[in-house]
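In: Test case, fold it:
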Amino acid sequence: MSLNDAERHRTCEEFAQNLALARLTPHEAAADLGFAPERLRRTLDAASTSDPVDVWQLRDYLRQAVVDSGGTPVRHTVLTERSRLKARMWFSLRRAPRHDFTAPGRP
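Out: So this is what the prediction gives:
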């Protein structure tokens, strides 16, 4: 599954909004996902060089993090459940980890 420029832009915006709604830092997200900072940046940007499996994992991680923090996630316009069915035909998607909002030091 390859995204065109408009789809990449929308996906990037949706990721940024959900990251903010979850009140997570990029550092926290990278740690939870086991991504190096550059890998997370490429994935948040839905860059053409990002791994599609990483993009789906980030989508699911952020969506769940927003729900776990008590919010309502931004709806995905490109990475929809219908698109997931197609992606599963091409990729072995990974289950997303969950952020521990009960960890000490969290506001």
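In: contacts, neighbours, all on C-alpha from now
Out: OK.
In: And stretch 41-61, end to end?
Out: End-to-end span of stretch 41-61 (C-alpha to C-alpha, to the nearest Å): 15 Å.
In: What residues of it count as buried?
Out: Across stretch 41-61, burial judged by 16 or more other C-alpha atoms under 10 Å covers 42-47, 50, 52-61.
In: Here is a second sequence; please produce its structure as well for comparison:
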Amino acid sequence: MSLNIEQKKQTSIELHENYKISGLTPEDIQSDLGLDPNQLENILNIKSISDPTAVWRLRDYMEEKITEQGKTPYPYSVLIENIYFPYKKEKKWEE
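Out: I've put the predicted structure just below:
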């Protein structure tokens, strides 16, 4: 994923909005995706050390959790369609 600075800022805003809508705790996400607190924060803020796969997986994970609750996810303007890094529930990764 090669996003410019503005795209990273916008995507971070969108990830944070969906994080709020999801109602999930950091511990929920960390447990489900095998992340530590620093990794989660780096992904949400799209730090330069963030693995593109991790960003897409968090995006898809939160969309799934929001939809399961009958809510509507906040729309993404940059990460629109994930064709590169499919979300796999059973897979955990290291960043």
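In: And the helices in the second structure?
Out: Applying DSSP state H to the second structure gives helices spanning 5-22, 26-33, 37-44, 52-68.
In: Now the third one on the first structure. Mean distance?
Out: Plainly put, helix 37-44 of the second structure ends up 0.7 Å away from its match in the first structure on average once the two are laid over each other (mean C-alpha distance after the TM-score superposition for the first structure).
In: ditto for the second one
Out: Averaged over the aligned pairs, helix 26-33 of the second structure sits 1.1 Å from the first structure after superposition, using mean C-alpha distance after the TM-score superposition for the first structure.
In: Now do the same for N4 of the second structure: its match in the first structure.
Out: Taking TM-score structural alignment, the alignment pairs N4 of the second structure with N4 from the first structure.
In: Okay, the most centrally placed residue in the second structure and E6 of the second structure: tell me how far apart.
Out: Central residue of the second structure (C-alpha atoms, centre = their mean): L58, 2.6 Å from the mean position. Per C-alpha to C-alpha, L58 of the second structure is found 20 Å from E6 of the second structure.
In: This completes my enquiry, with thanks.
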